[in-house]
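A.B. asks: Just to be clear, the model below is a prediction. Sequence and coordinates:
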Amino acid sequence: MGRQHPGTPTLEEVAAHAGVGRGTVSPVINNAADVKDSTRRILRQAIEELGYVPNLAARSLASQRTDAVALVLTEPDWRVFAEPFFAEIVRSLGDPLAGTGMQLMLTLVRSDSERKRFLEYARGGRVDGVLLMSVHAGDRLPDMLAEARLPTVGRRAIATITGPLDMYAAQCRLRGYRDALTLAGLRGVESMVAEGDFSEDSGRRAMAELLERHPEIDGVLAASDTTAAGALQALRTAGRRVPKDVSVIGFDDFALAQRTEPRLTTVRQPLEEMGGSMIRLLLEDMEEPSVAYRHVILRTELVARFDLNTVGGCVPQARRR
């Protein structure tokens, strides 16, 4: 156990304790790449033994970064926050942030006074970016943040490309899309729904049709990763940047999702568990035949691959079927 050090240790004391110059300490604290491993180890040990805590205000002043992003919920109805959707979103944002050293701040903005107060807070350089959720039509906050030149994520014109709608799985995913829009306070429009057949070609055709109907589209949920790959091609042809102009989410988390450009955020299905459940149910039915249908609901997982430092990332919730 390291020795106790009275008071708040300084950079000079850390340097002296490690036997290095003061100028060597800051690069280690800031994770600079051009520091020898041996020096890094010695300094980290000194930092731990002295209990040194970096001055975040000074770091922010030097880097012009706060290492914080705000998740802003604009829903005035408190009852909506009891829905599992919101807890899942917070969890899905926390996971990719965990390795970045950035903090996620949760903020409620439900009135004009709160909207003004948050805008002043954000413009004052207290956060590096903003994630918007549950934005209602007519809310000026997204435009106000854009005018303040803050990196902002918040999708409002979200379309979907379905699978063949005579299939139960496709129907469930469409229902999940509609439920998510309702929970987010967005109005579903039938012309924002285009039917595909889970293929790449159908994703390309459907995306082109959707852009023709609604040039304002800024988010798309595709019923499969293959369909999403086709949608990406159509968006690229139309000159739309992903995720800056339009966010795309797939479904399945096949290997393809990591080979697209950019890599797909997608909904992962527990395929191994699905196969095992099907076999188990079949064997049980062979042993004791039953005329009743049995449903097993398995948990899906949102795999977020969008970069939180860019504008992107619509997150409609997939229905768990």
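C.D. replies: Everything's here; your move. Everything quoted here is computed from the prediction, not taken from an experiment. Residues are numbered from 1 along each chain as shown.

A.B. asks: From now on I want contacts and neighbour counts done on CA atoms only, so please keep to that.
C.D. replies: Noted.

A.B. asks: which residues in this structure form helices?
C.D. replies: In the chain, the helices defined using DSSP state H lie at 11-18, 25-29, 37-50, 56-63, 84-98, 112-123, 141-147, 168-183, 200-213, 225-237, 271-287.

A.B. asks: putting a second one here so we can go through both:
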Amino acid sequence: MTKAREPRRHPARRPTINDVAAAAGVSRGTVSRVLNGGRDVSPASHEAVERAMRKTGYVVNQHARSLVTQRSGSVAFILSEPQDRLFEDPNFNVLLHGCTQALAQHDITLLLTLASSVEDRKRLGRYLAGGHVDGALLVSTHSGSPLIPELLGRGLPVVACGKPLGYERQAAYVAADDRDGAHQMVGYLRSIGRRRIATISGPLDTPGGIERLAGYREAVGADGDPALITHGDYTRAGGEQAMQRLLEQAPDLDAVFVASDLMAAGALNALQRAGKRVPDDIAVGGFDDSQVATATQPPLTTIRQPYPRISAEMVRLLLGLIDGYSPAAVIVPTELVVRESA
């Protein structure tokens, strides 16, 4: 007995751009413009297309879009620090999260890439040469690093977080006003009666390290004493070691401005071990207003960097570069946040 042949099942047809146009009551060209950035589309039409996409279940074919636009729909987030810094320093995670959210609004994927070693940079270079990303957000740049010239040499749109030392005119960047932030902190410490104000700077091959130290020096002016200055590496352990050095160099100090909250947390450990009361004996000020600032005992008086705005501005500048605009720079203001450490 012959078995009856079952009817062939066809998979459900995927909705097309024509289906979206019909559901939205607009032309196919209008839908296409919405899918490619929404330029020259009225808010009402844009909303109608978005509603029709949800109704029809239309999903963008990224491969097809890439063939037409010559874009990958991806951006690299390049961190030029060892991997453990990504997990220790909360600032990197805040920036990563903010940039991811800002790019998601444009249907662009963010890819995290580490480039702390020569091998990492070679691997990154091969990846970028393959056209896998449309641009890069570069975080934590050091002077002398070949990353920026390599990326610019490839013609890749790049935006740095912080001034790209030596490439301020060639590369786009977004930076907090580090120098003014240091001024604010030193001014505040003076206003509460402190006179021997020390500082733990960041690394002097980074823009924040240079600018915050310059702001401190300008603020203390003629009162500056070399014994009141030491340098750290933006890590908790580095801040602890730097604070120990300061206590040996200038045992009469009564305040310290630390160039990052993470280093300030380490400095608090050193002061506690030395039997110093904070803020009674020594007032402590940080920089960043990261999650660390509210987790220390006592909570840190610090300078707030507006990371949500920094992330949004970095993405805005990068999208402009991808669209053919010239590099630009944005300096965002900082804000003093007073807590119990000073």
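C.D. replies: Perfect, I can see it now. Here the structure is a predicted model, which means the values were calculated and not measured.

A.B. asks: sorry, back to before: closest to A318 of the first structure out of the helices of the first structure?
C.D. replies: Using CA to CA as the measure, helix 168-183 is the one of the helices of the first structure that comes nearest A318 of the first structure, at 5.0 Å.

A.B. asks: For the stretch 101-250 of the second structure, which segments count as strands?
C.D. replies: When assigned using DSSP state E, counting those that start in this stretch, the strands of the stretch 101-250 of the second structure occupy the ranges 109-114, 136-139, 158-161, 172-176, 197-201, 229-231.

A.B. asks: Among these, show me which one is buried the most.
C.D. replies: Looking across those with neighbours counted as mean count of other CA atoms under 10 Å, the highest average goes to strand 197-201: a mean of 28.

A.B. asks: what packs against that strand?
C.D. replies: Secondary-structure packing of strand 197-201 of the second structure (3 or more CA pairs under 8 Å, 6 or more residues apart in numbering; DSSP states H and E): helix 207-220, strand 229-231, helix 236-249, strand 255-258.

A.B. asks: need the strands of the stretch 101-250 of the second structure in JSON lines with distance to A237 of the second structure, can you?
C.D. replies: Listed next are those as JSON lines, based on distance: least, CA to CA, whole Å:
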{"stretch": "strand 109-114", "distance to A237 of the second structure": "22"}
{"stretch": "strand 136-139", "distance to A237 of the second structure": "21"}
{"stretch": "strand 158-161", "distance to A237 of the second structure": "24"}
{"stretch": "strand 172-176", "distance to A237 of the second structure": "24"}
{"stretch": "strand 197-201", "distance to A237 of the second structure": "13"}
{"stretch": "strand 229-231", "distance to A237 of the second structure": "12"}
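
A.B. asks: So for T301 of the second structure, which of these sits nearest?
C.D. replies: strand 197-201 (14.3 Å).

A.B. asks: Could you check how far the closest one is from the centre of its chain?
C.D. replies: For strand 197-201 of the second structure, the gap between its own C-alpha mean and the chain's C-alpha mean amounts to 24 Å (CA atoms, centre = their mean, to the nearest Å).

A.B. asks: Kindly calculate the angle that it makes with helix 236-249.
C.D. replies: 140 degrees (axes from the mean of the first three to the mean of the last three CA atoms, to 10 degrees).

A.B. asks: tilt between strand 197-201 of the second structure and helix 207-220?
C.D. replies: Interaxial angle, strand 197-201 of the second structure versus helix 207-220 (the same axes, to 10 degrees): 170 degrees.

A.B. asks: circling back: and the helices of the first structure, which is most packed in?
C.D. replies: Across these, the average number of neighbours (mean count of other CA under 10 Å) peaks for helix 225-237, which reaches a mean of 24.

A.B. asks: From L145 of the first structure, how far off is R123 of the first structure?
C.D. replies: Using CA to CA, to the nearest Å, one gets 8 Å for the distance from R123 of the first structure to L145 of the first structure.

A.B. asks: next one: G176 of the first structure
C.D. replies: Spatial separation of G176 of the first structure from L145 of the first structure under the definition CA to CA is 29 Å.

A.B. asks: With A318 of the first structure instead?
C.D. replies: Distance, A318 of the first structure to L145 of the first structure, by CA to CA: 28 Å.

A.B. asks: could you dump the helices of the first structure to TSV with distance to T74 of the first structure?
C.D. replies: As requested, those are exported to TSV (distance: least, CA to CA, whole Å):
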stretch	distance to T74 of the first structure
helix 11-18	42
helix 25-29	37
helix 37-50	41
helix 56-63	28
helix 84-98	12
helix 112-123	9
helix 141-147	9
helix 168-183	12
helix 200-213	28
helix 225-237	29
helix 271-287	36
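
A.B. asks: Before I go, just wanted to say thanks for your time.
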